[in-house]
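Participant: structure for this input, please:
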Amino acid sequence: MGFLTGLNIITVILILVSCDCRALHPHTLLDTSELIRIRGYPAEVHHVTTRDGYVLQLHRIPRGLTPTPRPCTRRFRTHESKGMRWILLEWLKKVHSREISRRCGSAQGKRPVVLLMHGVLSSSDDFVLNDPHQALAFMLADAGYDVWLGNARGNTYSRRHVRLSPEQPEFWDFSWDEIAQYDLPDMLAYVRNTTRAPTLDYVGHSMGTTVFFAMMNYYPHINGWIRKMVAMAPSAYIHNIFAGYRMLSIFSQIVGGSESKYETGRLSVEGKTSLANLCSPDALTRGVCLKIIGLVAGPSRHAIERDYLPVIVAHTPAGVATRVLTHYSQLILAQRFQAFDYGPTRNLEKYGSLTPRQYSLERVTVPVGLFWSQDDWINTPRDVAQIAEELPRVMLNYKVPLRGFNHLDFLWSEDARRLVYIPLVKFLKT
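Facilitator: This is a model prediction of the structure:
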């Protein structure tokens, strides 16, 4: 949502500043699967067609670079003697075998499964945009997980439909409601079916948490599919957002409202190249790039690798439907966690009432770990506190122990490994 302001500022700068055309970092124009493979990890590309016709691209890291544990062996001495002693030993042997199978499943190829879901204007790229020991997807793969990276409809990887084209306004006729109703549950079902895992872990950032919370209001049974959920920068109530965003929300309702149906924030190859040059280590405009990130996401120590910032800005923003942003604007102004507000007439047709459906966090019955920061201007401590109060099973309420850690630092900061990812992996494994 706040990226729109940043994008406008960047556009002006690009007009005023001529391209220096420095040599690009070799990762600048790579897609997610290429970013994974260039780090030496195996990568797979999967496609999921939602029930309403959108074709979503998922990326998978089936294993990490750490050695695969040796399979456990089932050792139990055979006894030929009969009678009660023999019967007891045979029963103990079966119990022993089942316990070994339970403990050693991942060692025999059945790795625990995790799905990572991005935020607004982001994509699967954001979980692999760092060195392997610092990017969350690689860390989870090396921790023994079968890692899946989702992409919501409309971003750079999910721009296909069985009958619509992105050139048609109808393609963009969705908010994050549809991502919660169709994209996320259909991706989860696909991952479960492909891996044959009855349960999996889920990690969301920002909008990735919003759609998870809303999804459980439509499909409460999916709680049974999830072992644990991690919410980085949890987003449901956002009315305490930075004041500048409240003003933008009022403006967006005046100029567009619920009728906006188009795309914003996707970069062309030329745009990616220009931004990468603008934010390169030796560019005079590099400081402007960092200022814009601070304006968008909140105060930051800017612990972003100097040489990798151009790669990051070339991958984010990744495109979004304007109605997704409008939906968040509605949450800010309504001060409620609710479905998209189409206005009284269409609300009555769609929801059976003049007002939109209200979502309840009490429907989220899985164990949840909340990871939030004091200086996140988008998902503020006050809003996170309300979320924590209403979720029934908050198992961890973790405040990042560093001032100057903002909304985007959860993805890009060099400090994220130490301050967020190590505690996150520990939470999932306990």
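Participant: only C-alpha atoms for contact and neighbour calcs from this point on.
Facilitator: Fine.
Participant: pull out the buried residues from stretch 50-61.
Facilitator: Across stretch 50-61, burial judged by 16 or more other C-alpha atoms under 10 Å covers 50, 54-61.
Participant: with the residues you listed in mind, which one is nearest to residue 213?
Facilitator: residue 50 (19.1 Å; C-alpha to C-alpha).
Participant: from residue 123, how far out is that closest one?
Facilitator: For residue 50, the distance to residue 123 equals 18 Å [C-alpha to C-alpha, to the nearest Å].
Participant: about what we covered before: closest to residue 342 out of the buried residues of stretch 50-61?
Facilitator: residue 54 (21.8 Å).
Participant: surely the closest one is in contact with residue 165?
Facilitator: No - taking contacts as C-alpha atoms under 8 Å, residue 54 lies outside contact range of residue 165: 10.2 Å.
Participant: one more to put side by side:
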Amino acid sequence: MLNICLFIAIFTKLFVSISGLDATPDWLYSSDPDCGLSPCQLIESRNFICEQHYVTTDDGYIINVQRVVNPILKAAGKKTIKPVVLQHGLFGSSVHFLVNSAGGFAADWTNGTGSVDITTEGRNLAYFLSNFGYDVWMPNSRGNKFSRNHTNLNPKKDPSFWRISFDEMIAYDSPAVIDYILQKTGFENLAWVGHSQGTLLIFGLLSEKPEYADKIKPFIAMAPIAHVTHITSPIRYLTEIPGLMDFFYVAGGELTAPQVLLDLMAEQVCGQQVVQPACGNLLFLVCGYDAEQFNFTRVPVYYSQGLGGTSAWNLLHFGQNIVNKGFLKFDYGALINYQRYGTFEPPAYDLGAITSQNIILMGSANDVFADPTDVETLRKSLKVPFTEYRIADQQFSHLDFIWAKNVVDQVHKPMLDMLKKFQ
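Facilitator: Next comes the predicted model:
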């Protein structure tokens, strides 16, 4: 397994550089219409209106953000309740909140669901919240396939474009997105719903810039991550391969798989019903096992749409924190650390500096990324009151927060109750 992971990392870099393939050719299509669609195409396929927004950060990165507009509520003259940001996790994108089921069409659920089967129609979080009257915004973190633009740097020609990790997402992306949305909507605060790395960004931001506590009400952390010392996903074993972390540091660059290969896998392999359980097991290997709540018929969509990509340094940063056993900034080595931080070791994000009392932790017992032991470390680090919601399903895993069959009852309905307290 470990050698395979190393091979994939190296092969991907070589394939992209040699072939130049960065898009799916016209001849490849999937029997599932959600495969290969852009975020806006997905949103519009459910009869919502999609707005594309581009947020430029102070260091020149251009963050692509999709806004979901409910035309039924708009036509009725109903104002949205408040902005809600949905922030994806590591390797993810805004698409993660759009493809859990084929349902989720534009409707008005503000006075109840009527004849709609919400357990099916509500599985995609973005559509679910929009149908209940929320103004949904979905940023794509720098370096994923939808946010590969910069005011000066070319991601295909300038290696420095990829010398980024979640440090920059904390320092630049998150505050830029928050300020942009508040300016556009006229609201004083917004809700932030993060998944995995999408939670880490706000834990980091609130520790570095406590003033953002007044702008984020509430912060709902699904599968909350700050510390990753006890992560049990095979990703942790990448840190034990001699020389691999050094390779990632020196090589840098983009870390993804060519979209044409993902679509080939989705259509020609995982699109075959007899193979779908095996394809699902590959996801379980990395993200945790919960076959009962996994919709195997969506496997081709998950393969086609699931990998948004990131920088090699971002994954390396997680590896460093596994080894260093802390929520630390990027480790450049003693000399560069001293130049950047004034210390030979990378400094820690001080979770004790967080002042927000509007934090909600949504955790589960079977999460291989947000390990319960690490979540307990997070709890103890917070010096302010917070709310905790534990998923009742003991098999609920990391990806279940966005893709489980019972996600409406386990996550979305409780989340709606939480949001109503901050209207």
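Participant: identify, from the buried residues of stretch 50-61 of structure 1, the entry nearest to residue 271 of structure 1.
Facilitator: Out of the buried residues of stretch 50-61 of structure 1, the member with the shortest distance to residue 271 of structure 1 (by C-alpha to C-alpha) is residue 57, at 22.6 Å.
Participant: now the alignment partner in structure 2 of that closest one: closest residue in space, sequence neighbours ignored.
Facilitator: Aligned by TM-score structural alignment, residue 57 of structure 1 pairs with residue 64 of structure 2. Counting by C-alpha to C-alpha, 6 or more residues apart in numbering, residue 54 is the residue found nearest to residue 64 of structure 2 once chain neighbours are left out, at 4.8 Å.
Participant: from residue 147 of structure 2, how far out is that neighbour?
Facilitator: Note on residue 54 of structure 2: its distance to residue 147 of structure 2, by C-alpha to C-alpha, is 9 Å.
Participant: which residues do those two both contact?
Facilitator: 62-64 (C-alpha atoms under 8 Å, 6 or more residues apart in numbering).
Participant: of these, closest to residue 291 of structure 2?
Facilitator: residue 64 (33.2 Å).
Participant: returning to that earlier point: so residue 54 and residue 147 of structure 2 - more neighbours on which side?
Facilitator: residue 147 (22 against 16; other C-alpha atoms under 10 Å).
Participant: who touches the more buried one in this structure?
Facilitator: Residue 147 of structure 2 touches 62-64, 140-141, counting by C-alpha under 8 Å, 6+ apart.
Participant: now it, what's its secondary structure?
Facilitator: coil (DSSP: H, G, I helix; E, B strand; the rest coil).
Participant: distance check, it against residue 259 of structure 2.
Facilitator: Where residue 259 of structure 2 is concerned, residue 147 of structure 2 sits at a distance of 15 Å (C-alpha to C-alpha).
Participant: next: residue 135 of structure 2.
Facilitator: If you go by C-alpha to C-alpha, the gap between residue 135 of structure 2 and residue 259 of structure 2 works out to 30 Å.
Participant: counterpart of residue 137 of structure 2 in structure 1?
Facilitator: With TM-score structural alignment as the criterion, residue 137 of structure 2 pairs with residue 148.
Participant: element containing that match?
Facilitator: Here residue 148 of structure 1 sits within strand 146-149, counting by DSSP states H and E.
Participant: after superposing, tell me the mean distance of that strand to structure 2.
Facilitator: With mean C-alpha distance after the TM-score superposition for structure 1, strand 146-149 of structure 1 departs from structure 2 by a mean of 0.4 Å once superposed.
Participant: beyond that strand, next helix or strand please.
Facilitator: Counting by DSSP H and E, the next helix or strand C-terminal to strand 146-149 of structure 1 is strand 160-161.
Participant: output the contacting helices and strands for that next one.
Facilitator: strand 54-61 (3 or more C-alpha pairs under 8 Å, 6 or more residues apart in numbering; DSSP states H and E).
Participant: could you work out the end-to-end span of stretch 253-263 of structure 2 for me?
Facilitator: 22 Å.
Participant: pretty sure residue 42 of structure 1 sits against residue 62.
Facilitator: Yes - here residue 42 of structure 1 reaches residue 62: they are 6.8 Å apart, a contact under C-alpha under 8 Å.
Participant: can you give me the neighbour number for residue 354 of structure 1?
Facilitator: 16.
Participant: what does it align to in structure 2?
Facilitator: Match for residue 354 of structure 1 (TM-score structural alignment): residue 344.
Participant: and what of residue 286 of structure 1?
Facilitator: Under TM-score structural alignment, residue 286 of structure 1 pairs with residue 276 in structure 2.
Participant: what do you get for residue 203 of structure 1?
Facilitator: Using TM-score structural alignment, residue 203 of structure 1 pairs with residue 193 in structure 2.
Participant: nearest spatial neighbour of the aligned partner of residue 397 of structure 2 in structure 1, skipping sequence neighbours?
Facilitator: In structure 1, the residue matched to residue 397 of structure 2 (TM-score structural alignment) is residue 406. Leaving aside its chain neighbours, residue 406 of structure 1 sits nearest to residue 376 (4.4 Å; criterion: C-alpha to C-alpha, 6+ apart).
Participant: where's that neighbour, which helix or strand?
Facilitator: Going by DSSP H and E, residue 376 of structure 1 is not in any helix or strand.
Participant: what about it, how many residues nearby?
Facilitator: 26.
Participant: now do the contacts for it.
Facilitator: Shown in contact with residue 376 of structure 1 (C-alpha under 8 Å, 6+ apart): 233, 297-299, 405-407.
Participant: one more time with 7 Å, if that's ok
Facilitator: For residue 376 of structure 1, the contacting residues are 297-298, 405-407, by C-alpha atoms under 7 Å, 6 or more residues apart in numbering.
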